[in-house]
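# What shape does this take:
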Amino acid sequence: MPTFVLFVKAELENVSEIVCPEGHAWCVDVKEAAGDEEKRGVWIDPNESTPLSGSRGEANLVLKFPDSKKESSATVVGLKAKKLTVPEQGAVYSAEAQETDKWQPLLAIDCRGLEPIGWQPRSGYTVVSEGGKRFEDIEIEDGAWCDYDDENDLSVGVDELEWEWRVHKGK
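Model (predicted):
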């Protein structure tokens, strides 16, 4: 069962961090691992489990591709490896990552029969300004978001949000 890790980086303007709160549901695009079928905008919720057919196991996402005989599944996992740590819930993208131009891991999922191919940062994210003001339940549409921190007289924004999925191969 391969583990895929979502890495992100972005340009932040007067933003100290982007928070994916505990219990955050993730909207992703997936494709059949052994085929070409794709499903876009499916939700993986770490707080919901669905039983797997013919098994005692459960997963956070269970689906069947049209021409497939088997179910495909994905489960949100925490990951603690030698050079990589991904929390199961409560991931944060920080300003330090931007300053060093580093990709930062946000999400790890174990997959069976499917592979993630996209990420849609829809609602549920929290942005914290450098002044400490929290902007709740934001959507980073088209890789950008902006607002105004009136408490600290700051323009705040997220721009050039990039993401990529990588297969985790290490221990």
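# only C-alpha atoms for contact and neighbour calcs from this point on.
Will do.
# which residue of the chain sits farthest from its center?
D153 (30.4 Å; CA atoms, centre = their mean).
# Sticking with the residue most central in space within the chain, tell me its helix or strand.
With distances taken as CA atoms, centre = their mean, L107 lies nearest the centre of the chain, 4.7 Å away. In this assignment (DSSP states H and E), L107 forms part of strand 104-112.
# Here is the second sequence; please produce its structure so I can put it next to the first one:
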Amino acid sequence: MREITLQLKAMLENVTDLRPVGGHGSASRVQKCKLCALENSIEILSSTIKSYNSEDNEKFKTIVEFECRGLEPIDFQPQAGFAAKGVESGTVFSDINLQEKDWTDYDEKAQESVEIFEVRALTFLHAASQA
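This next block holds a predicted model:
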């Protein structure tokens, strides 16, 4: 078993608490090897999901960990499925798409633009490895 962490680095402007959103269930991938018939899997450890906050700007921060058995992610391409909230107003922005590595919107309550940009560095780091 191998635990792998996903770290995010970005710039947040007038927005904080950036996090992946999803259901309350377990998310995983199971794949059977065609040659040896072993089942390989990746499981998201839901208890490890953390928000990326405005204080984290331009710093790497672990936002989730995976338990990997026989499979190992080598890249991460952000898509839709993120949420954040306005720093001043607390306005929730759900359905943030980071596919272009940039996102902008307008916070009506705070009367200011909100941005996430320079989502240029997403990386997997290997944590503890066990047999």
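# Drop the TM-score for these two in here.
The TM-score (TM-score structural alignment, normalised by the length of the second structure) is 0.83; 127 aligned residues with a CA RMSD of 2.3 Å.
# quick one on the thing from earlier: can you find the partner of the residue farthest from the centre of the first structure in the second structure?
For D153 of the first structure, the aligned position in the second structure is occupied by Q111, per TM-score structural alignment.
# and if you look at K102 of the first structure?
Using TM-score structural alignment, K102 of the first structure lines up with K59 in the second structure.
# Which parts of the second structure are strands?
Along the second structure, counting by DSSP state E, strands occupy 2-13, 15-20, 28-32, 39-44, 61-69, 82-86, 92-96, 103-107, 112-129.
# So for F76 of the second structure, which of the ones you listed sits nearest?
Closest approach to F76 of the second structure among these is made by strand 112-129 (6.6 Å; CA to CA).
# and the residue nearest to V19 of the first structure when sequence neighbours are not counted, how far is that from L107 of the first structure?
Using CA to CA, 6 or more residues apart in numbering and skipping residues adjacent in sequence, the residue nearest V19 of the first structure is V92, 4.6 Å away. Using CA to CA, to the nearest Å, V92 of the first structure is found at 10 Å from L107 of the first structure.
# One more: Y93 of the first structure?
11 Å.
# now do V167 of the first structure
Counting by CA to CA, the gap from V167 of the first structure to L107 of the first structure is 12 Å.
# Give the residues shared as contacts by these two.
When contacts are counted by CA atoms under 8 Å, 6 or more residues apart in numbering, V167 of the first structure and L107 are jointly contacted by V5.
# so what's T126 of the first structure up against?
18-21, 134-138.
# Filter the residues you listed down to the buried ones and hand me the PyMOL line.
Entered in PyMOL, the line below selects the buried ones among the contacts of T126 of the first structure, by 16 or more other CA atoms under 10 Å:
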select buried, resi 18+19+20+21+134+135+138
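# which of the contacts of T126 of the first structure show up in the second structure as well?
With both residues aligned by TM-score structural alignment, their matches' CA atoms under 8 Å, the contacts of the contacts of T126 of the first structure that the second structure also has are 18-21, 134-138.
# Adding distance to L61 of the first structure, write those residues out as JSON lines.
Listed next are these as JSON lines, based on distance: CA to CA, whole Å:
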{"residue": "I18", "distance to L61 of the first structure": "24"}
{"residue": "V19", "distance to L61 of the first structure": "22"}
{"residue": "C20", "distance to L61 of the first structure": "19"}
{"residue": "P21", "distance to L61 of the first structure": "19"}
{"residue": "R134", "distance to L61 of the first structure": "30"}
{"residue": "F135", "distance to L61 of the first structure": "28"}
{"residue": "E136", "distance to L61 of the first structure": "25"}
{"residue": "D137", "distance to L61 of the first structure": "22"}
{"residue": "I138", "distance to L61 of the first structure": "23"}
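# Leaving out sequence neighbours, find the closest residue to Q99 of the second structure.
That would be Q79: by CA to CA, 6+ apart, it lies 4.4 Å from Q99 of the second structure.
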